[in-house]
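1. please find the sequence and the predicted model below.
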Amino acid sequence: MDLQPITYSESTTADRPWLASRHGLDTPLTVTLDIALFTSGTHYRPSSLLQQRNTFLAGIPLGRITATGLYGPWDKAATDGRATFTGVLLAEVPFAPTSTRAGAALLWHGVIAVAHIPGGLNPADIAQSTAQIHFI
């Protein structure tokens, strides 16, 4: 039997069509996502035979869960704190299919092109916000 190590590299390009300005990119907040609150296919790409990891989509609107301090998808009807818009997920986040939490970067200050937010976002629906986001 001849076992040889295999080396490979992977490169990706950030896909953020919703980002309308570089303003705020130097001040993201580090947050922890509660994976159980997100939906496969809507908020993240599920793993496949070739890619053994799930990947959150950049640009997902987020809210902070009051009781735990974790973050989940913003939901104007949520009663756990996520009704307050805190910003958007700055970059794609890969995570193992069995993970319950994932570290991420929150863009809380900047300019966003609303038409390109994954899943859509109507700024008129945001009643409460801790973010300093300008929507165009």
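-> Received, thanks.
2. CA only for contacts and neighbour counts going forward, please
-> OK.
3. now residue 121: how far from residue 40?
-> 18 Å (Cα to Cα, to the nearest Å).
4. ok, now residue 104?
-> As judged by Cα to Cα, residue 104 and residue 40 stand 17 Å apart.
5. wait, a strand at residue 94?
-> Yes. Assessed by DSSP: H, G, I helix; E, B strand; the rest coil, residue 94 belongs to a strand.
6. check contacts around it.
-> For residue 94, the contact set (Cα atoms under 8 Å, 6 or more residues apart in numbering) comprises 53-56.
7. that one and residue 28: what is the separation?
-> Distance from residue 94 to residue 28, by Cα to Cα: 18 Å.
8. try residue 58
-> Distance, residue 58 to residue 28, by Cα to Cα: 13 Å.
9. shared neighbours, those two?
-> Taking Cα under 8 Å, 6+ apart as the criterion, residue 58 and residue 28 both touch residue 90.
10. so between these two, which is more surrounded?
-> Neighbour totals were compared for residue 58 and residue 28, and residue 58 leads with 25 against 18 (other Cα atoms under 10 Å).
11. what's the most centrally placed residue in the chain in contact with, if anything?
-> The chain has residue 89 as the residue nearest its centroid, 3.2 Å off, counting by Cα atoms, centre = their mean. Contact analysis of residue 89 by Cα under 8 Å, 6+ apart lists 57-62, 104-107.
12. of those residues, which is the most crowded?
-> Within those, most neighbours by other Cα under 10 Å means residue 107, with 29 neighbours.
13. quick one on the thing from earlier: can the contacts of residue 94 go into TSV with extra columns for neighbour count, distance to residue 18 and secondary structure?
-> As requested, the contacts of residue 94 are arranged in TSV below (neighbours: other Cα atoms under 10 Å; distance: Cα to Cα, whole Å; DSSP: H, G, I helix; E, B strand; the rest coil):
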residue	neighbour count	distance to residue 18	secondary structure
53	18	24	coil
54	20	21	strand
55	20	17	strand
56	26	15	strand
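14. comparison target, given below:
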Amino acid sequence: MNDFQPVRVSEEATADRPWLASLVGTNDTNSILLDTTKFTEGVHWEKGTALQPRNILKSGIPLGRLTTNGLYVPYSGPRSEVQTVTVTGSPTGGTYTLTFSGQTTAGIPYNATAAQVKAAIEALSNIEAGEVAVAGGPHPGTAVVVTFGGQYLGDDVAQMTASAAGLTGGTSPAVTVTTTTAGGGASATDGSEVFHGFLATESMFAPGSTKTSGALLWFGEVYANLTPVPFDPTDIAATAPGVNIHYRYR
């Protein structure tokens, strides 16, 4: 696949890979070098701790490769739709709802966390588990940001609407939804728009460093809805030279 040497990945190292559907093919990986400046905290990596100060890149990140230097970066295929939900008017109680393509959520608490908003959206009949990533919050002080993936990756989806009828207290509490990024085809032309595989295991890097090594999984079976970044296997298949990944859902 590339000029790097094959690297073995222990079959026992499965704790950080809930997205891996089968151990078959786990050893079919390639050693790679990643450009850590292209990865985003919270989405792609988590900060270390006092006892283990190195940052940790999450396993299962879809990867592309820059044509200029061969470094691996997050796959930037079809853009995900990003919508922002903002609660205003400083409510002190009650709930609000979101409606997506005719389906309305159960009541979402006025002070909901990102996890609560995600759970409410994924309970809709037209959203599968893992098809939205939600960050930000908690309400009402901080907006939440909803990123669509799965079957909706690369789609310019309908903007959600909101009802603040159930909110109480504050001053004229309201909920607004805005489209931050419209979904659509890949806009990158630096090589990252071509899918090359997944980061096979967690990779550590020191704060401030710009590169780290890792293992590229290009052969095997993956739960498409359990990777850390939403994606659509159909879209990936169109730009995956030499990649032999089969997808399942759980």
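-> Great, that's in hand. Quick caveat: nothing in here was measured; it's all calculated off a predicted structure.
15. overlay them and tell me the TM-score.
-> TM-score for the superposed chains, counting by TM-score structural alignment, normalised by the length of the first structure: 0.86, backed by 125 aligned residues with a Cα RMSD of 1.4 Å.
16. sec struct for the residue nearest to residue 76 of the second structure when sequence neighbours are not counted, please.
-> Leaving aside its sequence neighbours, residue 76 of the second structure sits nearest to residue 193 (Cα to Cα, 6 or more residues apart in numbering; 4.7 Å). Recorded secondary structure, residue 193 of the second structure: coil (three-state DSSP).
17. okay, now residue 77 of the first structure: neighbour count?
-> Using other Cα under 10 Å: residue 77 of the first structure sits among 11 other residues.
18. so what corresponds to the residue nearest to the centre of the first structure in the second structure?
-> Alignment note (TM-score structural alignment): residue 89 of the first structure maps to residue 199 of the second structure.
19. check for me that residue 121 of the second structure belongs to a helix.
-> Yes. Residue 121 of the second structure forms part of a helix when assessed by three-state DSSP.
20. counterpart of residue 125 of the first structure in the second structure?
-> When the second structure is aligned by TM-score structural alignment, residue 125 of the first structure is paired with residue 235.
21. where's residue 220 of the second structure relative to residue 50 of the second structure, distance?
-> Per Cα to Cα, residue 220 of the second structure is found 35 Å from residue 50 of the second structure.
22. the more surrounded of these two?
-> Relative neighbour count places residue 220 above the other of residue 220 of the second structure and residue 50, with 21 against 7, counting by other Cα under 10 Å.
23. now do the SS call for the counterpart of the more buried one in the first structure.
-> Using TM-score structural alignment as the criterion, residue 220 of the second structure maps onto residue 110 of the first structure. Of the three states, residue 110 of the first structure takes strand under three-state DSSP.
24. so which strand or helix has residue 226 of the second structure?
-> Assigned by DSSP states H and E, residue 226 of the second structure falls within no helix or strand.
25. residue contacts, the nearest residue to it once chain neighbours are set aside?
-> In space, and not counting its chain neighbours, residue 226 of the second structure is closest to residue 19: 4.7 Å by Cα to Cα, 6+ apart. Neighbouring residues of residue 19 of the second structure by Cα under 8 Å, 6+ apart: 60, 222-227.
26. quick one: contacts for the nearest residue to residue 82 of the first structure once chain neighbours are set aside?
-> Leaving aside its chain neighbours, residue 82 of the first structure sits nearest to residue 63 (4.0 Å; criterion: Cα to Cα, 6+ apart). Shown in contact with residue 63 of the first structure (Cα under 8 Å, 6+ apart): 71-75, 81-87.
27. so what corresponds to residue 26 of the first structure in the second structure?
-> By TM-score structural alignment, residue 26 of the first structure lines up with residue 27 in the second structure.
28. I'd like the distance between that match and residue 145 of the second structure.
-> As judged by Cα to Cα, residue 27 of the second structure and residue 145 of the second structure stand 36 Å apart.
29. between those two, which one's more packed in?
-> More crowded of residue 27 of the second structure and residue 145, by other Cα under 10 Å: residue 145, with 24 against 19.
30. can you verify my assumption that that one contacts residue 118?
-> No. Contact criterion Cα atoms under 8 Å: residue 145 of the second structure and residue 118 do not qualify, at 9.9 Å.
31. isn't residue 55 of the first structure right up against residue 44?
-> Yes. Contact criterion Cα under 8 Å: residue 55 of the first structure and residue 44 qualify, at 5.2 Å.
32. circling back: overlap in contacts, residue 145 and residue 118 of the second structure.
-> residue 134.
33. rewinding a little: give the helix, strand or coil label for the residue nearest to residue 82 of the first structure.
-> What three-state DSSP gives for residue 63 of the first structure is strand.
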